[in-house]
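> No sequence on hand, only this structure:
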């Protein structure tokens, strides 16, 4: 079997490094059909697709499986963005369900603790799946928590601790918002090639693709900027080309 990181790296060499955040709100009907349509229409400009918790809840297991199978048919990797954060057994059972539904990776919250995170990563890697952890989110209010000073062995900000844990537990990637390019630069310098940086927040939230890619972002996570545009294919293509520079 081939690992998540290897699969993602392979498709990104031809398709670029844009992950579509296919995160429609509750007013959207026919979520499965629209998601599959997005994959078929935009796949040449994507390396993956991210499905958030609120999008998954209205769908049944057969619908989710069909979405993942469609994505895989076009070579895309699929990420379950559920911010997984619980005791070890719950994490294990949850991730097993996600793998059975066809997901390639899960986004988790490292607040669960280092040992629980290590166990989740080991379990995922045994199944050739990936774990991406939160480090610093893109919303402005993220500063209130991720910038907090904490003291373990030393005083540091919470996102710095989460980065240390990500490296120690050998996660596949971290989420750092495109609205905080200096933090992306910090994480890139400290972690190097040990993990990939995934950045949401380009466009609608004010983040610049060019800026964050220069700062060290490996993959752009883009949702509303593509989905809400009158010509989503054009936007996806432009971002795709930006990541190939």
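That came through, no problem. In this text the structure is predicted, and so the values were computed from the model without any measurement.
> Every contact and neighbour count from this point should use C-alpha atoms.
OK.
> which stretches of the chain form strands?
Assigned by DSSP state E, the chain shows strands spanning 18-21, 48-52, 77-84, 105-108, 130-136, 149-151, 155-157, 173-176, 196-200, 219-222.
> could you dump the ones you listed to TSV with mean neighbour count?
Below are the strands of the chain laid out as TSV (neighbours: other C-alpha atoms under 10 Å):
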stretch	mean neighbour count
strand 18-21	27
strand 48-52	24
strand 77-84	22
strand 105-108	24
strand 130-136	26
strand 149-151	13
strand 155-157	13
strand 173-176	25
strand 196-200	26
strand 219-222	26
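> putting a second one here so we can go through both:
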């Protein structure tokens, strides 16, 4: 697909507010963006296979064609690595120019000092939320990520169940539940951790509507559900939405489409109608 920049696309003002100061926190921003645009679609940018300058141009053109139909933009980690820091910052600025929040999908899970350094670097690049893997736990693990995010108004989204088949080997394993010694599923423990930590979302693949349905009572009214895997991986908005998903992370079905504006508008209508 070859895209040209659409420089006539209107940009909406954020009323003079600056990120990290007095504006609404991430969770409110994406919620209001969703309501204003009548869409629950989060565009997934996984850019590779070209020179950094070409990737930047493609990403900017893609946003020109789709940003009125999405409520946020999620960057894959490979996008940052392939663009480099300077071009990543330019692309997050372009996302913000369209009044949209940026999510970095790092699936971060390390010791606290490393998590803190990585999170700080991402937020300096302009990201407004980060996806983490809860396997490193709270104390000495993810606590600094939450502390930094609360201070700056960013969001933390917890990975609960991935969209690929192999996820059942780890996220779907049976584990003992603390002192009670009663067996439960790993993804249920992760969802409860997300609630306990006052997270801004959990990720559950749209390819697993039965698991979304099981987790919704745990997080309902507290933590929204983000579901990737729509389209190319076999998930669909209708099933995930019926099961309880709040936002739909869609990448290749839009980014590889011949007419991304039309397909993103179609997904937007399906997500919000």
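Okay, I see it. Computed from a prediction, not measured in an experiment: that's the story for all the values here.
> Superposed, what's their TM-score?
Here the superposed chains carry a TM-score of 0.96, computed using TM-score structural alignment, normalised by the length of the first structure; 245 aligned residues with a C-alpha RMSD of 1.4 Å.
> Residue range in the second structure corresponding to stretch 219-238 of the first structure, please.
Using TM-score structural alignment, stretch 219-238 of the first structure lines up with residues 247-266 of the second structure.
> What's residue 209 of the second structure aligned with over in the first structure?
Under TM-score structural alignment, residue 209 of the second structure pairs with residue 181 in the first structure.
> which residues are in contact with stretch 80-94 of the second structure?
The contact list for stretch 80-94 of the second structure (C-alpha atoms under 8 Å, 6 or more residues apart in numbering) reads 47-48, 51-53, 55-56, 59-60, 79, 102, 125-127.
> And the buried ones among these, selectable in PyMOL?
Buried members of the contacts of stretch 80-94 of the second structure, defined by 16 or more other C-alpha atoms under 10 Å, are picked up in PyMOL with:
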select buried, resi 47+52+55+56+59+60+79+102+125+126+127
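> Going by distance to residue 218 of the second structure, which of the contacts of stretch 80-94 of the second structure wins?
residue 102 (26.3 Å; C-alpha to C-alpha).
> and that closest one, what pairs with it in the first structure?
So residue 102 of the second structure corresponds to residue 78, using TM-score structural alignment.
> swap in residue 193 of the second structure?
Aligned partner of residue 193 of the second structure by TM-score structural alignment: residue 165.
> go on, residue 75 of the second structure?
In the first structure, residue 75 of the second structure lands on residue 51 (TM-score structural alignment).
> got it, and residue 137 of the second structure?
Matched to the first structure by TM-score structural alignment, residue 137 of the second structure sits across from residue 113.
> quick one on the thing from earlier: format the strands of the first structure as CSV; extra columns: distance to residue 59 of the first structure.
Shown next, in CSV, are these (distance: least, C-alpha to C-alpha, whole Å):
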stretch, distance to residue 59 of the first structure
strand 18-21, 16
strand 48-52, 11
strand 77-84, 13
strand 105-108, 17
strand 130-136, 23
strand 149-151, 39
strand 155-157, 38
strand 173-176, 25
strand 196-200, 24
strand 219-222, 22
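> Quick one: end-to-end length of stretch 162-182 of the second structure, please.
Using C-alpha to C-alpha, to the nearest Å, the end-to-end distance of stretch 162-182 of the second structure comes to 24 Å.
> what's the offset of that stretch from the middle of its chain?
22 Å (C-alpha atoms, centre = their mean, to the nearest Å).
> tell me which residues in it are buried?
162, 163, 168, 171, 172, 174.
> Give me the nearest residue to residue 263 of the second structure, chain neighbours excluded.
residue 254 (6.2 Å; C-alpha to C-alpha, 6 or more residues apart in numbering).
> among the contacts of stretch 80-94 of the second structure, which are in helices?
52, 53, 55, 56, 59, 60, 79 (DSSP state H).
> and the second one, what does it touch?
For residue 53 of the second structure, the residues meeting the contact criterion (C-alpha under 8 Å, 6+ apart) are 83, 87.
> I'd like to know how far it sits from residue 86 of the second structure.
Where residue 86 of the second structure is concerned, residue 53 of the second structure sits at a distance of 10 Å (C-alpha to C-alpha).
> who touches the match of stretch 219-238 of the first structure?
1, 40-46, 62, 65-66, 69-70, 74, 206, 224-232, 237, 271.
> How about stretch 140-152 of the first structure?
Applying C-alpha under 8 Å, 6+ apart, the set of residues contacting stretch 140-152 of the first structure is 135, 136, 137, 155, 156, 157, 158, 159.
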